[in-house]
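1. fold the following and give me the result.
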Amino acid sequence: MPDIELVSEQDLARTYDGGDYDDTWTVVQQYRRVRTFAADNPTAGVATIAAATNTPTGRVDPWVAKDTTPRAVQALYTAHEHDWIGVTYDDITPLNVLVANVYAGGTIPRDKFEPEFTLRADPETASVVAALELAGVGWTETAAGPDTSQTVAPAQDGAVLGRVLAVLGAPVGAKTEIDNLSLPWYLEDAPESVRKRFVDSYLENRALTDPTTDSVQIMEDRPQTYLAELGDLIASVAGEPVTVGDRAVTLSASAARALGYGRDQ
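-> The predicted structure is shown next:
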């Protein structure tokens, strides 16, 4: 399978669309042309640079005279530093785990894009914590106490990471409010190892074991179409029966054992 770039500069930049820009990728291209022309022509004025690069003067002035940088461009710098741009199936593991954890026990708030993840496992063994470390952002605890679930978040560059996860298909905002919630698009053509890693991470957060039957359930308040999609994914990875009911996906004992659950594991 040829390497497929799963996160592009264009897609990441366009997560910043809105406000003053109709297409942030166009702004990124303008900024790069402006900075290149200004570097090659250090005595050129704002009007000359604007005309030469076909860029509105109102944008050229802050970029050149005040040395400001659009947020989308700053995000691209950060994403390149972490090797998130151009990531392929071969090196998607930490991002894949983080996307799975957004679905299974996390959220990406619409207002700030900084993901948070609820833990069921100890931080020392939680896959999401290891993934945050592998992604190069580290982690910090955001809540813990007798009446709250323990949650963690990226220690740095969280807003850019959240946008990268969104490009990969992770839901933004409250998942219960997304009528057309669907699994991330990249799983459809992903290698078996990527699909299995996603399922393993999902089950780490959501699996409810039944010691009397050795079956495993995932209880979800999600659209039925999403549950069916999730059930199909798990069944394809396990190679054993998985059933979907009202607000539940149930792994048969054989499916559970295939994925590492059961008394003989």
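
2. can we go C-alpha only for contacts and neighbour counts from here?
-> OK.

3. quick one: the residue sitting furthest away from the middle of the chain from residue 34, how far?
-> The C-alpha centroid of the chain is most remote from residue 43, which lies 43.2 Å away (CA atoms, centre = their mean). The gap separating residue 43 from residue 34 is 13 Å, by CA to CA, to the nearest Å.

4. one more, please, to line up against the first structure:
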Amino acid sequence: MPPDGTLVTEADFARTYDGGAYDDAWTAVQQYRRVAAYRIDHPNAGYTAISNRLEIPLGRVRSWIDYERTPNVVAGLRVARERGWIDLTYEDDQFTALNALVANVYSGGSINSENWQPLFVLNERGFDSHCIDVLELAGVGHTVHEDADEIRGPVVRPGEDGAILGRVLHVLGTPIGKKSELEDFSLPWYLEDAPIDVRETFVYCYLANRAYTDPSSESMQIIEERSQSYREELAALIQSVAGEPVTAGDESVTISAAATRSLGHLPEHRLSPVEPE
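-> Predicted coordinates:
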């Protein structure tokens, strides 16, 4: 994390576009801005003159000027900034929703590796699943796809700017593609230094999707077919929030009865959209 506490920078977001139209998308953004600034002072300059003056490839300048093409990365940055997703810190209101969405991807969703669209599977609460509330809280709305998955049932996607949202979530550490195929799978990096309320929200979302109660012992379990190191990492996170024992086994994470009682006081209301005044 940068020293100023910024969680999502312009450069970080731009680099999610690397390998597409540009090998280095952040450099393209900077070049595009230089061209735009130069044209303000030299409105009659042609693309050849601008290319030579700024030492930017001729083809790029021509496409931006003659064909009036805005690079996708520039357009994406504008949307992300308008939504308050750039230069985020832990204290920003928008981060509450993004943190909850990251947790929902880890515990019941994915980000498509081809189109960057997040997808969320409804938990046992169906259309009362909090992933819907969180998408509304993020300001993107939601769409329901009833027949998207015959095995898992209905799924939910963002109603607007889903691909931009997916890129922001990836900057925050959310994996893209099928999680089961990832070898190096770990919790998002920002949790390491996160305040307690950030970790609480993440844990609540995770448990809402994955935990089940053992009536015989009043404990909870999460079945996790991941690496042992991931289960240990997850157990340590939950224990840091609960303040009571949480252990990682061969195929699951067990939350003790004491920890379960402690976690029963997690602030669910923080995930509800704010009602307009």
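
5. report the TM-score for the pair.
-> Laid over one another, the chains give 0.94 as their TM-score (TM-score structural alignment, normalised by the length of the first structure), with 260 aligned residues with a CA RMSD of 1.6 Å.

6. so what does residue 243 of the first structure match up with in the second structure?
-> Residue 243 of the first structure maps onto residue 247 in the second structure when the alignment is built from TM-score structural alignment.

7. separation between residue 187 of the first structure and residue 228 of the first structure?
-> 15 Å.

8. which element follows the longest helix belonging to the first structure toward the C-terminus?
-> Longest helix in the first structure by number of residues (criterion: DSSP state H): helix 24-40. Reading on from helix 24-40 of the first structure to the C-terminus, the next helix or strand found by DSSP states H and E is helix 46-53.

9. now do that following helix: which elements does it pack against?
-> helix 24-40, helix 57-64 (3 or more CA pairs under 8 Å, 6 or more residues apart in numbering; DSSP states H and E).

10. what range in the second structure does that helix sit on?
-> Counting by TM-score structural alignment, helix 46-53 of the first structure pairs with residues 47-54 of the second structure.

11. before we move on, the earlier item: out of the helices and strands packed on helix 46-53 of the first structure, which comes closest to residue 120 of the first structure?
-> helix 24-40 (38.1 Å; CA to CA).

12. got the contact list for that closest one?
-> 10, 13-14, 16-17, 21, 44, 49-50, 53-55, 60, 63-64, 70, 72-73 (CA atoms under 8 Å, 6 or more residues apart in numbering).

13. try it again with 7 Å
-> With contacts defined as CA atoms under 7 Å, 6 or more residues apart in numbering, helix 24-40 of the first structure is touched by 10, 13, 14, 16, 17, 44, 49, 53, 55, 60, 73.

14. what of stretch 139-157 of the first structure?
-> 115, 116, 117, 118, 119, 129, 132, 133, 137, 138.

15. which one of the residues you listed sits closest to residue 80 of the first structure?
-> Distances from residue 80 of the first structure to the contacts of stretch 139-157 of the first structure, taken by CA to CA, are shortest for residue 137, at 13.1 Å.

16. what do we get in the first structure for residue 193 of the second structure?
-> Residue 193 of the second structure maps onto residue 189 in the first structure, by TM-score structural alignment.

17. what do you get for residue 235 of the second structure?
-> Counting by TM-score structural alignment, residue 235 of the second structure lines up with residue 231 in the first structure.

18. that match and residue 242 touch, don't they?
-> Yes: with contact defined as CA atoms under 7 Å, residue 231 of the first structure reaches residue 242; the gap is 6.0 Å.

19. which of these two has more neighbours?
-> Neighbour totals were compared for residue 231 of the first structure and residue 242, and residue 242 leads with 25 against 22 (other CA atoms under 10 Å).

20. now the more buried one: closest residue in space that isn't a chain neighbour?
-> Computed as CA to CA, 6 or more residues apart in numbering, the closest residue to residue 242 of the first structure that is not its neighbour in sequence is residue 251, at 4.6 Å.

21. please enumerate the helices of the first structure.
-> 9-13, 24-40, 46-53, 57-64, 71-81, 93-105, 127-134, 158-167, 192-206, 224-238, 253-258.

22. for these, which one sits closest to residue 213 of the first structure?
-> Closest among those, once you apply CA to CA, is helix 253-258, at 6.8 Å.
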